[in-house]
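Undergrad: sequence first, then the predicted structure:
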Amino acid sequence: MTPDTNTMNQLRAIVDAARERRAEDVTVLDLTDVSSTLEYFVICTATAGLQLNAVQENIREKAQATGLPRPSVEGPSERWLLLAFGGSVVVHIMTKDAREYYDLEGLWSDARVLDFPEPEVKA
């Protein structure tokens, strides 16, 4: 299923917010064809607890501006924070070690990966 324009804008805002706080390897999984309860995962890597918090705060702010509901936050943890925006979007902010250990992309390998390229930097 192809996400509608509003959903794509919400996902883009989350991806951009994560990148603004230097999150790495930001990946969006479309779960609509492989799960009856989940729609989208956004998974990104942060280096440590302080960055985990900075990324989640920026995502919360930018996502709510797009009309997403206030998220429930699981954690806090020094390795993994989860923000659940209702059932539609779940954001996983993880350290590199946690991301490799839990391998969410592997667990959800049947999901389609949505591409959100980084904006080109003009010289």
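TA: Yep, that arrived. Numbering: from 1, shown residues only.

Undergrad: alpha carbons only for contacts and neighbour counts from here, please
TA: OK.

Undergrad: look at residue 73 and tell me its secondary structure.
TA: At residue 73, secondary structure determined by DSSP: H, G, I helix; E, B strand; the rest coil is strand.

Undergrad: can you count the residues close to it?
TA: Look at residue 73: counted by other C-alpha atoms under 10 Å, it has 15 neighbours.

Undergrad: quick check: it touching residue 80?
TA: No: at 10.6 Å, residue 73 and residue 80 do not qualify as touching, with contact defined as C-alpha atoms under 8 Å.

Undergrad: this structure: helices as residue ranges?
TA: 5-20, 49-65, 96-102, 104-107 (DSSP state H).

Undergrad: next up, a second structure to put side by side with the first:
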Amino acid sequence: MSATDHALTLARTAAEAASDKLAEDIIAFDVSEQLVITDVFVLCSAKNDRQVKSIVDEVEDRLRELGAKPIRREGERDGRWVLIDYGDVVVHVQHEEERQFYALERLWRDCPLVELPASVTAATDA
């Protein structure tokens, strides 16, 4: 079983929102075969704590427009790694140092990548 269409829509919208706030290294993994609690992980990096907050705010605003509300949010106080759980999708916004240290990509590298919009991948490749 792969990620639902709803989860893919949320993931792509979250990735676009993050890209609009200049997030870097935006990727999404279909983890539906590995986890029963969610379908997609979206990962992105920010250069500083303020940018982490800005990305989180934009992701929440854009997903709210689709009628999605976070089930929970963690790490907001420190602003180094914020996790936003939407049930079908979990968005990880990490300060670039946390991203390198925890290397979530290594943990999920066996999972298929979710194809993201060209505007997101172009910004990530630049």
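TA: Received, thanks. Just so it is clear, the model here is predicted, and its values are computed rather than measured.

Undergrad: could I get the TM-score for this pair?
TA: Superposed pair, TM-score by TM-score structural alignment, normalised by the length of the first structure: 0.87. Supporting alignment: 119 aligned residues with a C-alpha RMSD of 1.7 Å.

Undergrad: which residues touch residue 43 of the first structure?
TA: Going by C-alpha atoms under 8 Å, 6 or more residues apart in numbering, residue 43 of the first structure touches 25-28, 91-94.

Undergrad: and those residues, which two are furthest apart?
TA: Spatial extent of the contacts of residue 43 of the first structure (C-alpha to C-alpha) is set by the pair 28 and 94 at 14.0 Å.

Undergrad: for the residue nearest the centre of the second structure, which non-adjacent residue is closest in space?
TA: The structure's the second structure has its C-alpha centroid closest to residue 42; by C-alpha atoms, centre = their mean the separation is 2.7 Å. On the basis of C-alpha to C-alpha, 6 or more residues apart in numbering, the spatially nearest residue to residue 42 of the second structure that is not a chain neighbour turns out to be residue 28, at 4.2 Å.

Undergrad: which residues touch that neighbour?
TA: Counted by C-alpha under 8 Å, 6+ apart, residue 28 of the second structure has contacts 11, 40-43, 113-116.

Undergrad: how about TSV for the residues you listed, with distance to residue 102 of the second structure added?
TA: Shown next, in TSV, are these (distance: C-alpha to C-alpha, whole Å):
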residue	distance to residue 102 of the second structure
11	21
40	18
41	15
42	15
43	12
113	19
114	21
115	23
116	23
